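Student: What would the 3D arrangement of this be:
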Amino acid sequence: MTRNAWHILKDDQSVTVARRVPARFDVVSEAKLPLGDKLRVAQQVRQDLWRALQNQRGFSPVVEVSESDGSLSIRAGGQCDRQVARQTLESRIADLLNDASKRDRWVRFAQRRGGGSRV
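Tutor: Reported below is the predicted structural model:
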């Protein structure tokens, strides 16, 4: 795997973007967004998650986006190969997922090129 390789796992209900497979959620936070392109949302959240936590040693990001109840459900977090302050890390991820300007950007990006709920 090259340094910039990310794995994209798709099934009927969800899209998962992970640095490593199998994807593992040692830490996780969740959020909801309006319907849009699951892959585009997953890529944007992954990018922001990576930027926010790239200095967290031993951390490998995972973002899963699925459609449920007329919205997109986002699970963001990842694998930790070292001991971490779990609550602190999950709080940082939750803050990222609830950042209004980032959420607005994710929604706009997910609705480009025809929008909808493509996979």
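
Student: okay, CA-based contacts and neighbour counts for the rest of this
Tutor: Noted.

Student: quick one: Arg108 and Leu96, what's the gap?
Tutor: Separation of Arg108 from Leu96 (Cα to Cα, to the nearest Å): 17 Å.

Student: higher neighbour count, those two?
Tutor: Regarding Arg108 and Leu96, a neighbour count based on other Cα atoms under 10 Å identifies Leu96 as having more, with 19 against 13.

Student: so who does that one touch?
Tutor: With contacts defined as Cα atoms under 8 Å, 6 or more residues apart in numbering, the neighbours of Leu96 are Asp48, Leu49, Lys102.

Student: Could I get the buried residue list for the biggest helix by length in the chain?
Tutor: For the chain, the longest helix by residue count, based on DSSP state H, is helix 38-53. By 16 or more other Cα atoms under 10 Å, the buried positions in helix 38-53 come out as Lys38, Leu39, Arg40, Val41, Ala42, Gln43, Gln44, Val45, Arg46, Leu49, Trp50, Leu53.

Student: Here is a second sequence; please produce its structure as well for comparison:
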Amino acid sequence: MSRGRWHILRDDTVLTLARRVPVRFDLSASTRLPDGSRLQLAQQVRQDIWRALQGLKGFTPVVRVERVASGLKVTAGGQVAGVFPRLQAEARIAEVLEDPKNRARWVRWAQ
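Tutor: This next block holds a predicted model:
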């Protein structure tokens, strides 16, 4: 299923929001958040990850939200065409995922 130009892949516990299928994570970082709307959360995280890495040539964001016992496990990252500074890019994703203001906004949006 796609929404606009985005593919929304769902199963019982996992929702993946991606521009391209098959989904590929060349870089990623993860965090845990309280339970809420997986789609709303994925869309917000995708926007913030895109803003943080839009200067990374060939970057296509992917967000995977998995329902786990303690809430939601969010894995954000994506596909990159070409050579890129992997450690710096993953560190930037981790910064976005752990930012308290982002997390509070995402949780409010997903309720």
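
Student: re the thing from before, what's the longest helix of structure 1 in contact with?
Tutor: Against helix 38-53 of structure 1 from outside (Cα under 8 Å, 6+ apart): 14-17, 59, 61-67, 72, 74, 76, 93, 96-97, 106-107, 109-110, 117-119.

Student: Now it on structure 2. Mean distance?
Tutor: The superposed helix 38-53 of structure 1 is, by mean Cα distance after the TM-score superposition for structure 1, a mean 0.8 Å from where its aligned residues fall in structure 2.

Student: Comparing the next helix or strand after that helix with structure 2, how large is the average distance?
Tutor: For helix 38-53 of structure 1, the succeeding helix or strand toward the C-terminus, using DSSP states H and E, is strand 59-68. In the superposition against structure 2, strand 59-68 of structure 1 averages 0.5 Å from its aligned positions (mean Cα distance after the TM-score superposition for structure 1).

Student: In structure 2, point out the residues matching strand 59-68 of structure 1.
Tutor: The counterpart of strand 59-68 of structure 1 in structure 2, using TM-score structural alignment, spans residues 59-68.

Student: likewise stretch 31-48 of structure 1?
Tutor: Stretch 31-48 of structure 1 lines up with residues 31-48 of structure 2 when matched by TM-score structural alignment.

Student: and the matching stretch, how far from the chain's centre?
Tutor: For stretch 31-48 of structure 2, the distance from its own C-alpha centre to the chain's C-alpha centre is 7 Å (Cα atoms, centre = their mean, to the nearest Å).

Student: Please name the residues that touch Arg64 of structure 2.
Tutor: For Arg64 of structure 2, the contacting residues are Val14, Leu15, Thr16, Leu17, Ala42, Val74, Thr75, Ala76, taking Cα under 8 Å, 6+ apart as the criterion.

Student: 6 Å - rerun?
Tutor: By Cα atoms under 6 Å, 6 or more residues apart in numbering, the residues touching Arg64 of structure 2 are Leu15, Thr16, Val74, Thr75.

Student: shouldn't the third one be in contact with Val65?
Tutor: What it means is Val74 of structure 2. Yes. If you go by Cα atoms under 6 Å, Val74 of structure 2 and Val65 touch, sitting 4.6 Å apart.
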